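> Based on what follows, work out the 3D shape:
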Amino acid sequence: MRELVYTGFMSLDGVMDSPGGTVEGHRSGGWVFETEFVPEAYSLKAEELEETTALMFGRRSYEAFAPVWRDSADHVGYKELPKYVVSSTLGEDAVIDGWGPITILRSTEDVAALKAQDGGAIFIHGSSELARTLSDADLIDRYNLLVFPVLLGAGKSAFSRADRDKLNLSVRESATYSNGVVKLCYDVKR
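The predicted model follows:
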């Protein structure tokens, strides 16, 4: 069975909306870049690349990331990895060429079937709505979070507010950095 890992940047109040810019329309977009850059605070991203065997996105994150990451020197390690886009509306004609194999999954059942296959870890970047849906379907196995010292108030969250059974987590790893960023990696206990 494959492991499904959600990874993301988050404000202290759980908002994941527009960390790198205003592409999603959040009025405080780009809040990650307002925090002092400390290289070790981002070491998690290099560690993740070592274990990533595939990427997964929701439609909106795919449309935002694909044209940028495809040609980005910072993301060259992801270029040829398989990518999965979970969307009921994205057409095959909207797939970006030159960014490795891309498969469109139409449902949580498709994601569950992918997880049941042999293979390594699949990492979900951005895609807060997808994260909520997959968490509610009990499909996420791990959360890798970099929590930034900012309160944003409103915005998208990766965590559902649905009334559901309690989900217990165990700490895999944590660290605090001089710029106030906190690394929190949790395994979902089943």
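> rest of the way, CA atoms for contacts and neighbours
OK.
> Show me the strands in this protein, by range?
Using DSSP state E, the strands of the chain run over 4-11, 52-58, 83-86, 102-105, 121-125, 142-148, 169-176, 182-188.
> mind checking how far the first one is from the chain centre?
Relative to the mean C-alpha coordinate of its chain, strand 4-11 is positioned 5 Å out (CA atoms, centre = their mean, to the nearest Å).
> Could you do the fourth one as well?
Centroid separation for strand 102-105 versus its chain: 16 Å, with CA atoms, centre = their mean.
> Check which residues of that strand are buried.
102, 104, 105 (16 or more other CA atoms under 10 Å).
> related to what we said a few turns ago, okay if I get the strands of the chain as JSON lines plus distance to residue 20?
Output for the strands of the chain, formatted as JSON lines (distance: least, CA to CA, whole Å):
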{"stretch": "strand 4-11", "distance to residue 20": "9"}
{"stretch": "strand 52-58", "distance to residue 20": "16"}
{"stretch": "strand 83-86", "distance to residue 20": "20"}
{"stretch": "strand 102-105", "distance to residue 20": "24"}
{"stretch": "strand 121-125", "distance to residue 20": "12"}
{"stretch": "strand 142-148", "distance to residue 20": "12"}
{"stretch": "strand 169-176", "distance to residue 20": "21"}
{"stretch": "strand 182-188", "distance to residue 20": "18"}
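> closest one to residue 158 among those strands?
Smallest distance to residue 158 across those (CA to CA): 8.8 Å, for strand 4-11.
> Leaving out chain neighbours, which residue sits closest to the most centrally placed residue in the chain?
When CA atoms, centre = their mean is applied to the chain, the residue found nearest the centroid is residue 125 (2.3 Å). Distance criterion CA to CA, 6 or more residues apart in numbering; nearest residue to residue 125, sequence neighbours excluded, is residue 7 at 5.6 Å.
> Now do the same contact list for the one you found.
Contacts for residue 7 (CA atoms under 8 Å, 6 or more residues apart in numbering) come out as 123, 124, 125, 126, 143, 144, 145.
> could you check the distance from it over to residue 123?
For residue 7, the distance to residue 123 equals 7 Å [CA to CA, to the nearest Å].
> and this one, so I can compare the two:
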Amino acid sequence: MRDIVWTGFVSLDGVADSPGSEAEGHRSGGWVMATEFLPEAFALKGEEMADTSALLLGRHSYEIFAPVWRDSEDHAAYRDLPKYVVSTTLEEKDLLDGWGPTTILRSDEDVAALKKEEGGSLYVHGSLELARRLADAGLVDRYHLLMFPVLLGAGRRPFSDADRDKQQLTLTDSDSYANGVVKLVYTVG
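Reported below is the predicted structural model:
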């Protein structure tokens, strides 16, 4: 069985919307870039690259990441990895060439079936709607959060506000950095 890991940047008030730029949709987009860069605060991202056996993305995040990450040397480790995009609207003709094998999954049930296969961890970057749905379906095994010292107010969050049973998390790794970023790694259950 494969683990599903949601990884993302979040503000202190839990917003994960548009960390890279305003072009992603939020009026305060690019809020990660406004924090002093310290390599040690981003070391988790390198650890994730080493652990990732495949990427699992929502359609919107796929469309943002694919053209940038395909040609990025910082993301070269992801180039040939399998990618899975969960979408009811994306078509094969919409997939980007040159970014490794990509499979379109049409439902959370397809994700559950993929999770049951042999293989390593599936990492979900961004993909906030997908993150909420997978968590509500009990499919997320671990959360990797880099919490930034900013309050954004409105914005999309990775966690659902659905009325469901409490889900206990176990903190398995944490650290804080001089730039105010806090690393939090939780396992579910």
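> hmm, back to that, right, so of the strands of the first structure, which gets closest to residue 46 of the first structure?
Closest among these, using CA to CA: strand 52-58, at 10.0 Å.
> after superposition, how close is the longest helix seen in the first structure to the second structure?
Assignment by DSSP state H gives helix 59-69 as the longest helix of the first structure. Superposing on the second structure and averaging over aligned pairs (mean CA distance after the TM-score superposition for the first structure), helix 59-69 of the first structure comes out at 0.4 Å.
> what angle separates that helix from strand 121-125?
100 degrees (axes from the mean of the first three to the mean of the last three CA atoms, to 10 degrees).
> Return the set of buried residues in helix 59-69 of the first structure.
Buried residues in helix 59-69 of the first structure, counted by 16+ other CA under 10 Å: 59, 60, 61, 62, 63, 66, 69.
> Also stretch 37-44 of the second structure?
Buried residues in stretch 37-44 of the second structure (16+ other CA under 10 Å): 41, 44.
> got the contact list for it?
Contacts of stretch 37-44 of the second structure (CA under 8 Å, 6+ apart): 176, 177, 179, 181, 182, 183.
> most neighbours, which of the residues you listed?
With neighbours taken as other CA atoms under 10 Å, the top of those is residue 181, carrying 26 neighbours.
> aligned partner of residue 10 of the second structure in the first structure?
Per TM-score structural alignment, the equivalent position to residue 10 of the second structure in the first structure is residue 10.
> how deep is that match tucked in, by neighbour count?
Neighbour number of residue 10 of the first structure under other CA under 10 Å is 27.
> dump the residue contacts of it.
So residue 10 of the first structure contacts 16, 19, 145, 146, 147, 148 (CA under 8 Å, 6+ apart).
> Let's have the residues you listed in TSV, adding neighbour count and distance to residue 88 of the first structure.
Output for these, formatted as TSV (neighbours: other CA atoms under 10 Å; distance: CA to CA, whole Å):
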residue	neighbour count	distance to residue 88 of the first structure
16	24	23
19	23	25
145	20	27
146	24	29
147	22	31
148	23	32
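> Closest one of the residues you listed to residue 98 of the first structure?
For those, the nearest to residue 98 of the first structure is residue 19 (25.6 Å; CA to CA).
> Quick check: chain neighbours aside, which residue is closest to the closest one?
residue 30 (4.8 Å).
> Could you report the neighbour count for that neighbour?
Residue 30 of the first structure has 16 nearby residues by other CA under 10 Å.
> Looking for the alignment partner of it in the second structure.
Checking TM-score structural alignment: residue 30 of the first structure goes with residue 30.
> Next, the contact list for residue 13 of the first structure, please.
Counted by CA under 8 Å, 6+ apart, residue 13 of the first structure has contacts 150, 151, 152, 153.
> circling back: columns distance to residue 80 of the first structure on top of the buried residues of helix 59-69 of the first structure, output as JSON lines?
Shown next, in JSON lines, are the buried residues of helix 59-69 of the first structure (distance: CA to CA, whole Å):
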{"residue": "59", "distance to residue 80 of the first structure": "19"}
{"residue": "60", "distance to residue 80 of the first structure": "21"}
{"residue": "61", "distance to residue 80 of the first structure": "18"}
{"residue": "62", "distance to residue 80 of the first structure": "15"}
{"residue": "63", "distance to residue 80 of the first structure": "17"}
{"residue": "66", "distance to residue 80 of the first structure": "12"}
{"residue": "69", "distance to residue 80 of the first structure": "11"}
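> Make sure residue 128 of the first structure is actually in contact with residue 135.
No: if you go by CA atoms under 8 Å, residue 128 of the first structure and residue 135 don't touch, sitting 10.4 Å apart.
> quick one, which of those two is more surrounded?
The neighbour count for residue 128 of the first structure versus residue 135, taken as other CA under 10 Å, is higher for residue 128 (25 against 18).
> Find the nearest non-adjacent residue to that one, please.
In space, and not counting its chain neighbours, residue 128 of the first structure is closest to residue 158: 4.3 Å by CA to CA, 6+ apart.
> Tell me, how many residues neighbour the one you found?
Neighbour count for residue 158 of the first structure, taken as other CA under 10 Å: 23.
> Next: residue 136 of the second structure.
Neighbour tally, residue 136 of the second structure, other CA under 10 Å: 18.
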